[in-house]
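> Sequence and predicted model, in that order:
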Amino acid sequence: MFSFFKTQVLHPVLDLIFPKYCIACDQLIPSESGFLCLSCSYTLPYTDMEKMEENAAQMRMLTKLPARYAASLLYFVEEGKVREMLHRLKYQNRPEIGVYLGRLIAQKFARQAWFNTIDAIIPVPLHAAKQARRGYNQSECIAEGIAEYIRKPVLSKAVRRIKNTESQTDKNRKERIDNVADAFELRKPEQIKDKHILLLDDVLTTGATLASCGSSILSGTSCSLSVATVAIAYR
């Protein structure tokens, strides 16, 4: 009886009062749906990097950070679906999108041996001033989604961003490296000593931010790092 009421009465009313839209294409979707319309859920540009012995994320990080493994979930292209999802997450006060994307990462990566040895997750931190303006750290939201699935802690206080850096968006490779040099500080080395840490960010472009953050961790304690991002910029 309740099931009939929910599907035949409650959901149509909710659709009318609180319309729900796909986070990738803005198409109207039923209230009981997740975050994506059927079309977008079947056509997201998955990389499958988590299965590869060598992949583009690893190659991009190779000379910058001694990571055990690196993988990105999706390909990022300008004006694409992934860009739209991440834009909503970062600039439209939609932290729940980050949690959803984190769950996607965990579900896709869960069968891989390297992923199942993770002890804790460190999201790349924002500077305190930027996080205060936004209200949340998008990478921490993604980390929470992964943590829900794999039951591992998110160590959001282990590393601090000590430089309020400019946006990396319009900078070239050298400018990106210079912009984030010495931008991070390891605060709680005892939390990660001798552990396998997943260093997490939203997008991998040149790898400068991840390398700077990861280097601050490795220089302060003995641990191993793997790197994961929601997306990798397609080049």
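Yep, it's here.
> use CA for all of it now, contacts and neighbours both
Noted.
> Of all residues in the chain, which one is nearest the centre?
Asp202 (3.7 Å; CA atoms, centre = their mean).
> residues in contact with that one?
86, 138-139, 142, 229-231 (CA atoms under 8 Å, 6 or more residues apart in numbering).
> Out of the residues you listed, which end up buried?
Neighbour counting over those (16 or more other CA atoms under 10 Å) leaves 86, 138-139, 142, 229-231 as the buried ones.
> Tell me the secondary structure at Arg88.
helix (DSSP: H, G, I helix; E, B strand; the rest coil).
> need the contact list for Val159.
Val159 neighbours (CA under 8 Å, 6+ apart): 122, 124-125, 184-188, 213, 217.
> returning to what we had before: and the buried ones among the contacts of Asp202, which of them are in strands?
Taking DSSP state E, the ones among those that sit in strands are 229-231.
> Next one for the comparison:
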Amino acid sequence: MWISDFINLFFPEVCMGCDRSLTTGEQIICTTCRSEIPMALTHLDKDDKVKELFFARVNVETATSLFYYEKIGVVQQLIHHLKYRGHEEVSSFLGKWMAAELQNDPAFQDIDLVIPVPVHPKRRAKRGYNQVDGFGKELAAALGSRFRESVLIKKRNTINQAQLGQVKRSDETQSPYDLVEKIEPGTHVLLVDDVITTGTTLALCAKELHKNPDIKISIVTMAISV
């Protein structure tokens, strides 16, 4: 018996959506929870809810989210485990899921560079990782592009966006992000994040990236808040 089998015998892995024990072939969430997740993939709709958030704010080629995020539900549980309970593996799990949806989509075939929204060094040190790195790396691998997390930095540790009101979340006058590395002209950048609500965080990051001349930006997130 392998050590992992021995551990699972006494401490079986449980679904992060419902806390039931996972069975053979299941990872992170059980089959039942997986079937209940509200899929978004907004780029497939005529009224793209993600791209619409950036209208008249910043130029975006295409944008999409994997899931719809609700305050109660499997998606909320997954994001909570990822951001607050140390389960970094959720990021790669969701990245592989999204990669399967996008790797043959014409809109994402010319992606050159995948860049994650940065977290402040203090927050990263406390958590131990950037929660969107695994997500971005899986997308980069599937799309045949490069992953680069050093292009943007977060210079000011802001309050969690989920704790802010609508007006404060939408304030784009003082960006906490800085562009610290140049990007070659003609590059198509894929900017990735976890949950998008008003789009302010991504709009600010995109504006920094657009300081590089002649680049294109697309956006992919794990979920969009509804």
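Great, that's in hand. These figures come from a predicted structure and were not determined experimentally.
> Now the TM-score, please.
The TM-score (TM-score structural alignment, normalised by the length of the second structure) is 0.92; 226 aligned residues with a CA RMSD of 2.1 Å.
> and Val117 of the second structure, what pairs with it in the first structure?
Structural correspondence for Val117 of the second structure with respect to the first structure (TM-score structural alignment): Val124.
> pretty sure its match contacts Leu198?
No: using CA atoms under 8 Å, Val124 of the first structure is not in contact with Leu198; the gap is 10.3 Å.
> What sits closest to Cys40 of the first structure if chain neighbours are left out?
Ala24 (6.8 Å; CA to CA, 6 or more residues apart in numbering).
> Can you classify the one you found as helix, strand or coil?
Ala24 of the first structure ends up coil, using three-state DSSP.
> Show me what it lines up with in the second structure.
Taking TM-score structural alignment, the alignment pairs Ala24 of the first structure with Gly17 from the second structure.
> Mind reading off the mean deviation between the lengthiest helix in the first structure and the second structure?
In the first structure, with assignment by DSSP state H, the single longest helix is helix 95-109. Its aligned residues in the second structure lie a mean 0.8 Å from helix 95-109 of the first structure after superposition (mean CA distance after the TM-score superposition for the first structure).
> Where does that helix end up in the second structure?
Counting by TM-score structural alignment, helix 95-109 of the first structure sits on residues 88-102 of the second structure.
> chain center to that stretch: distance?
The chain centroid and the centroid of stretch 88-102 of the second structure are separated by 9 Å, computed with CA atoms, centre = their mean, to the nearest Å.
> Quick check: the gap between the residue nearest to the centre of the first structure and Met85 of the first structure.
Counting by CA to CA, to the nearest Å, the separation of Asp202 of the first structure from Met85 of the first structure is 11 Å.
> wait, what's in contact with the residue nearest to Cys40 of the first structure?
36, 40, 81-82, 84-85.
> What residue in the second structure is paired with Ala71 of the first structure?
Under the alignment (TM-score structural alignment), Ala71 of the first structure maps onto Thr64.
> What mean distance separates the helix or strand its match falls within from the matching residues in the first structure?
Using DSSP states H and E, Thr64 of the second structure falls within strand 63-69. For strand 63-69 of the second structure, the mean deviation from the first structure after alignment is 0.6 Å (mean CA distance after the TM-score superposition for the first structure).
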